[in-house]
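Participant: Show me how the following folds:
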Amino acid sequence: MASKIHMPNPVCLIENRDKKFFVHPEALQLLSGIHQPVVVVAIVGLYRTGKSYLMNKLAGKKSGFPLGSTVQANTKGIWMWCVPHPGRPDQTLVLLDTEGLGDVEKRDPQNDSWIFVLAVLLSSTLVYNSIGTIDQHAMDQLHYVTELTEHIKSKSSPTENSGALEDSAEYVRFFPTFIWAVRDFSLQLELNGQPCTEDEYLENALKLKKGNSREDQAFNRPCECIRLFFPTRKCFTFDRPTNRKNLHRLEEMEESELEAEFVQQVRQFCHHVYKTSNPKTIPGGHVVNGRLLANLVETYVDMIHNGDVPCMENTVLALAQMENSAAVDEATGRYVELMDQKLKLPPETLQELLGIHAKCEDEALQVFMAHAFKDDQQQFQAELMQVLDEKKEAYCCQNKLESSKRCKALLKRLSQELEDRINKAFYSRPGGYQDYCNDLKTVRERYQQESGKGIMAEAEVEQFFKDQEVVGKAILQSDIALTEKEKEAEGARTRAEAAERENEIQRQQQAEWEQKLEDQKRSLEANIEYLKEKMEKDREKLLEEQNKMIESKLQEQKALLEAGFQDHAAQLEEEIFLLRKESENIRRQDWITSMLNAASNIFSSVLPVLINGLVR
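Facilitator: Below is the predicted model of the structure:
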């Protein structure tokens, strides 16, 4: 399948050239071919700290991302490697190796900040790679995390406190999980003389210091940001892989040549990433596939190019427009594909054709619902509804034309002898009219016995008999074997038959309108039902996001209380109250009912012609 991309080597996704970022079209094309959900793991950290080695291991390879063997930074920009997820065949693992931060040759901290921001925005799991220990120096190097609210906006209309830590809950909606990888760790994992876990070591390092001095605030700032922005976090420590003189040939060495403890630590790290890293999502819980990730990359880089601060709310709305439009095209394509497969033989009745249409429309709706998101006004679903109804009408017309063509050809063949006799004046004799009527009856009987005529079978035979009325009337008047009274009676009978045929054609047309109206009612109900199901799923996703934010606030509040920061904890209380109130509003059933009623009016408005035709 096109969605399963197997890249033998990484490619440059975002090039960092002359302190500007450029997206590589080839990389976007590769991403756009991935239709599966993507699990995006990005790694950031100072240059020459071994980031690429870990990413190669996640790819299941010894080499790929360049490790470099000098004091110069090797990776420039952001490189991408898409590989099959080792534990989930229905997902693709996208690995992003970023340019090393703090490169002395670059001397541009702003450029480094944007690298960090892009890694945060694009990933579902962010790995921060550092050397040594988590101490004050390590925290100082992670100043990028304190600048996130300056480089990312969660909403297009900022509140009074927008950009402050008080708004961190909004960022939790779309920020990745956080892993701190501490390389060349040489200390004993102990706290107060007792053994501790790596996670306990991290949490202890993130404890806030009491005091209001500038030094205390400088220390607390990155700790507070990590605690608030990344409530889901993990720590791994790694021994030195080998002695210093062999580090330059690390990617050439077999695992048996490396320190056994280091090999085991890398395996545990990879296992954790594979098991816990979720597919990338955007606010609202919509799962990102390769195409959507490509759009995200392009959108963010364009914003940075234009000097804008990436705004998640605007980005999601812009992506929704693109994705929903593509979803309409995909659903329409699927419908046409299925209809073409199933209509190789013309249906015998309109009911049969509408039954086929209903099944194909159902599959098309499933395709649309799987990809569409934030179609709050149901603009795109209504567009799809109208397009499919127009396609259905086109298939009905096409089917009628094909059926008419077959029926006319059949009637021409069956009435050939009749036409020959008319042309030779065979019926212009006494008793000729009765013979003519018998031959007409034979044509009808033979016609009825033929199969594969399609939905125009009755209409075409009725039209054939209508066309014969003038000929029949002339033969009747020329038949001297009949009295004038008999001719008058026969003429009355034929006129009555003609009137009955006309009435039958009108009844068929009325039945066709009613069948189509019934199909549109079915389509309307199906669209409403699918929309209701999607809204309920979206509500569950929203509640999950809300719970995630509430949980992060409660977790931070508890930690602050335990550390004696009562004032900080009190500030969180109102935020938690507002989040819970918002959750209650999301849970209300009348929220969905109101939207479904509005959607029903929108959907009905795209199909007025048929209803007006019926009334007329």
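
Participant: Please count neighbours and contacts with C-alpha atoms only from this point.
Facilitator: Will do.

Participant: Distance-wise, check the closest residue to Tyr47 other than its chain neighbours relative to Glu540.
Facilitator: What sits nearest to Tyr47 in space, not counting adjacent residues and going by Cα to Cα, 6 or more residues apart in numbering, is Gly100, at 3.6 Å. Distance, Gly100 to Glu540, using Cα to Cα, to the nearest Å: 39 Å.

Participant: Those two: which is more packed in?
Facilitator: Gly100 (27 against 16; other Cα atoms under 10 Å).

Participant: I'd assumed Arg48 was in contact with the more buried one.
Facilitator: Yes: using Cα atoms under 8 Å, Gly100 makes contact with Arg48 at a distance of 6.9 Å.

Participant: What ranges does the stretch 1-150 of the chain have for its helices?
Facilitator: Along the stretch 1-150 of the chain, counting by DSSP state H, counting those that start in this stretch, helices occupy 25-32, 51-58, 109-122, 136-141, 148-151.

Participant: Any idea how far the helix or strand just after the last one is from the middle of the chain?
Facilitator: Moving toward the C-terminus from helix 148-151, the next helix or strand (DSSP states H and E) is helix 168-172. With Cα atoms, centre = their mean, to the nearest Å as the basis, the distance from the averaged C-alpha position of helix 168-172 to the chain average is 23 Å.

Participant: Kindly report the same for stretch 182-201.
Facilitator: 43 Å.

Participant: Please enumerate residues in contact with it?
Facilitator: 49-50, 129-134, 234-241 (Cα atoms under 8 Å, 6 or more residues apart in numbering).

Participant: end to end, how far does that stretch reach?
Facilitator: Note: stretch 182-201 ends 11 Å apart using Cα to Cα.

Participant: To compare with the earlier structure, here is another sequence to fold:
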Amino acid sequence: MDSPMCLVKNADGELCVEPEAINYLKGLKQKVVVVSVVGLYRTGKSYLMNKLAQKRSGFALGATIQSKTKGIWMWCVPHPEKTDHTLVLLDTEGLGDVEKGDSKNDAWIFSLAILLSSTLVYNSRGTIDNDAVEKLQYVNELTEMIKVKSSTVDEEEGEGTQFMQFFPNFVWTVRDFTLQLEIDDREITPDQYLENSLKLKTGTSKKTNDYNFQRECIRNFFPSRKCFVFPSPTTPDNMHRLDSMDEAELSERFREVADTFCRFIFQESRMKTVIGGHTLTGEMLGQLVNTYVETIAKGNVPCLENAVLAMAKIENQAAVVEGLAVYQKGMEDVKALFPVDVNQLSENHLRSETQATQAFMKRSFKDENGEFLKALAEAIANHSDDLFKQNKDASEKKCKDLLENLSAQGMKEGTYAIPGGYKLYCNDHDNIVAQYRAEPNKGVRAEEVLEQFLKDKSAESNSILQADKQLTENEKEIQAEKKKTAELEQEKAAFREQQAEMERTIENNRISQEKYLKEMKEKMEEERNQQQQEFNRMLERRMQEQKDLLEKGHKEKAELMRQEILEIKKRDELEREAKNQNQMVLMELLNRQAAGQKEQMEMLMRELNNRPHAPVQVVERLPQQSCILM
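Facilitator: Sure, this is the predicted structure:
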């Protein structure tokens, strides 16, 4: 992307997505790291984003008192340090624009920045004082602007804790900072400066509670915090041409802080994830933007759980299509060789099926009841059924054409109605069969087509035998018995051919069933581990917050947080137990389906074996690759 483009348009207080930007994201298959910048208008947010893009210009800086950025603008650039990742920079409309006069609109812009980013940069000017903290008023409104779950959550369960699990890392950048970083004549770091500014006061008065409330919100919602203090980049007279100034013209200290800030963002900003720990591609990010903005436009509150489920459905449907395409591509080479024997076709089928499942698993997530994996299995089964039929048809056609050509060359009609004609006929006939058997790569219908050929020639053979005056009646009976024995042997050969095909089908189904069950178990385990890691990170931050409160004399708040942590652990244990039970039920259901499918296949096999002549209709009733997950 050569320059930024508008992602979310803000026109007359109404938000809507820009189709061009969404289409761009739809084509972005790489994992994304999303960095948003928010803050009051005319505080230099766009300069920071251009710096992160490693460009001198791009996002509009502006040199007047008017806000330049409207809505949310996006710039996608290759990540400087993460190979095959895209850095998505979101520059948001300035908060508190007097020309706008709509704080609700500001709150939605702020909420969208949080929902979409993995790192949120809050940009302010001067110092982190009480006024600067209070200007982050939109943090207070987050529980009204964003829902975590679709069901109503009891207040006692701690909404802050739930929010903490998905909120981005928080970076506070203070521009035009002129103070000394000292407390009680002791030098401190920018991070310590931020933490000191967010320190809670002891006491229970209304004034103290009001003072603490905003800080508690920031501490609860943004457990990962970082601070950078920037001196003024240049003299006030030069600020209007900041975007055109060479780096060398900026103050050395400003450049040092800017470089440190960029390195931190590049190295510490994590990939964008959603509830459950699933990482997003640009395409999935675009789906989220659509869902959130459409929800806001309808006057509803964005719900993370619903948005993720909607995105998962779209992704899983696409994963089914992608998996089937992988299977079809994998079968193209063997399809070009039709007819082939059943083992060659089966080996290609199983290999392509494995590749298709792996492609599906790589893209899918939250397929908790296996609905989409089953859809893929059914699609593959239907396609493989068609391929196996095409292979049979190709084999049948090749074998019939071969016998027809051999018969035309080797059988001379009208030349066998002479004494000794039956022997001549048998020699020609046996020569055709020998040449037919010697022909390679006839496919899966070779014996069956030959059986039908012999049956079709039976009347002709018997007529020539009976008309041959050179043979005695006893010799004719002997020859008739030999022919009958040969036909029976061919029936047995055709039966063995069908039996081998059915046995391979049963084996294919067994392998497929085991593979699908294994893949599903591994996917469930992977997602469970992702969720547990996400939960552990949140719990660790919560426990650190409790420790800090205790060390700073807030015993009552620390005790309340300790009780909250216990409740969090208890709730997590119950949720994990419920999920484990659901997964056990699902796996048991799939195992029963597998057992039922196996029993059905074995019943058909017994039916085939109990028939004396291996009837074709039994084989035709058997699906070539019917999968257990259908």
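
Participant: Please name the residues that touch the residue nearest the centre of the second structure.
Facilitator: Closest to where the C-alpha atoms of the second structure average out (Cα atoms, centre = their mean) is Arg363, at 2.3 Å. By Cα under 8 Å, 6+ apart, the residues touching Arg363 of the second structure are Glu315, Asn316, Ala319.

Participant: Would you verify that the last one is located in a strand?
Facilitator: No: Ala319 of the second structure sits outside any strand when classified using DSSP: H, G, I helix; E, B strand; the rest coil, being helix.

Participant: Just checking the distance from the helix or strand containing Gln581 of the second structure to the centre of its chain.
Facilitator: Using DSSP H and E, Gln581 of the second structure falls within helix 555-610. Helix 555-610 of the second structure sits 21 Å away from the centroid of its parent chain (Cα atoms, centre = their mean).

Participant: Same question for stretch 37-54 of the second structure.
Facilitator: Centre to centre, stretch against its chain (Cα atoms, centre = their mean), the figure for stretch 37-54 of the second structure is 32 Å.

Participant: Would you indicate which residues of it are buried?
Facilitator: For stretch 37-54 of the second structure, burial by neighbour count (16 or more other Cα atoms under 10 Å) applies to 37-53.

Participant: Can you give me the end-to-end span of that stretch?
Facilitator: Stretch 37-54 of the second structure has an end-to-end distance of 16 Å (Cα to Cα).

Participant: Could you tell me where that stretch falls in the first structure?
Facilitator: Here stretch 37-54 of the second structure aligns to the first structure at residues 43-60, judged by TM-score structural alignment.

Participant: contact partners of the matching stretch?
Facilitator: By Cα under 8 Å, 6+ apart, the list of residues contacting stretch 43-60 of the first structure from outside reads 62-68, 71-74, 81, 83, 95-103, 116, 119, 126-131, 183, 251, 266, 270.

Participant: show me what contacts His240 of the second structure?
Facilitator: So His240 of the second structure contacts Gly62, Ala63, Thr64 (Cα under 8 Å, 6+ apart).

Participant: That one -> the first structure?
Facilitator: Checking TM-score structural alignment: His240 of the second structure goes with His248.

Participant: Is it correct that its match falls within a helix?
Facilitator: Yes: applying three-state DSSP, one finds His248 of the first structure inside a helix.

Participant: For stretch 78-98 of the second structure, what is the distance to the chain centroid?
Facilitator: 23 Å.

Participant: what's the first-to-last distance across it?
Facilitator: 36 Å.

Participant: what stretch of the first structure lies opposite that stretch in the alignment?
Facilitator: Against the first structure, stretch 78-98 of the second structure falls on residues 84-104 (TM-score structural alignment).

Participant: distance of the counterpart of Thr75 of the first structure in the second structure from Leu304 of the second structure?
Facilitator: Using TM-score structural alignment as the criterion, the counterpart of Thr75 of the first structure in the second structure is Thr69. As judged by Cα to Cα, Thr69 of the second structure and Leu304 of the second structure stand 27 Å apart.

Participant: How about Ser197 of the second structure?
Facilitator: From Ser197 of the second structure to Leu304 of the second structure the distance is 31 Å (Cα to Cα).

Participant: repeat for Lys423 of the second structure
Facilitator: 85 Å.

Participant: what packs against the longest helix along the second structure?
Facilitator: Longest helix of the second structure, by residue count under DSSP state H: helix 473-551. Identification of packing neighbours for helix 473-551 of the second structure by 3 or more Cα pairs under 8 Å, 6 or more residues apart in numbering; DSSP states H and E yields helix 159-164, helix 342-363, helix 446-467, helix 555-610.

Participant: which residues in the first structure does it match up with?
Facilitator: Taken onto the first structure by TM-score structural alignment, helix 473-551 of the second structure occupies residues 484-562 there.

Participant: Kindly report the same for stretch 295-304 of the second structure.
Facilitator: The alignment of stretch 295-304 of the second structure onto the first structure (TM-score structural alignment) spans residues 303-312.

Participant: now do stretch 369-381 of the second structure
Facilitator: Going by TM-score structural alignment: stretch 369-381 of the second structure matches residues 377-389.

Participant: For stretch 510-517 of the first structure, give me the average deviation versus the second structure.
Facilitator: With mean Cα distance after the TM-score superposition for the first structure, stretch 510-517 of the first structure departs from the second structure by a mean of 1.8 Å once superposed.

Participant: how about that stretch: buried residues?
Facilitator: Trp513, Lys516, Leu517.

Participant: nearest to Glu500 of the first structure, of these?
Facilitator: When these are compared for distance to Glu500 of the first structure (Cα to Cα), Trp513 comes out closest, at 19.8 Å.
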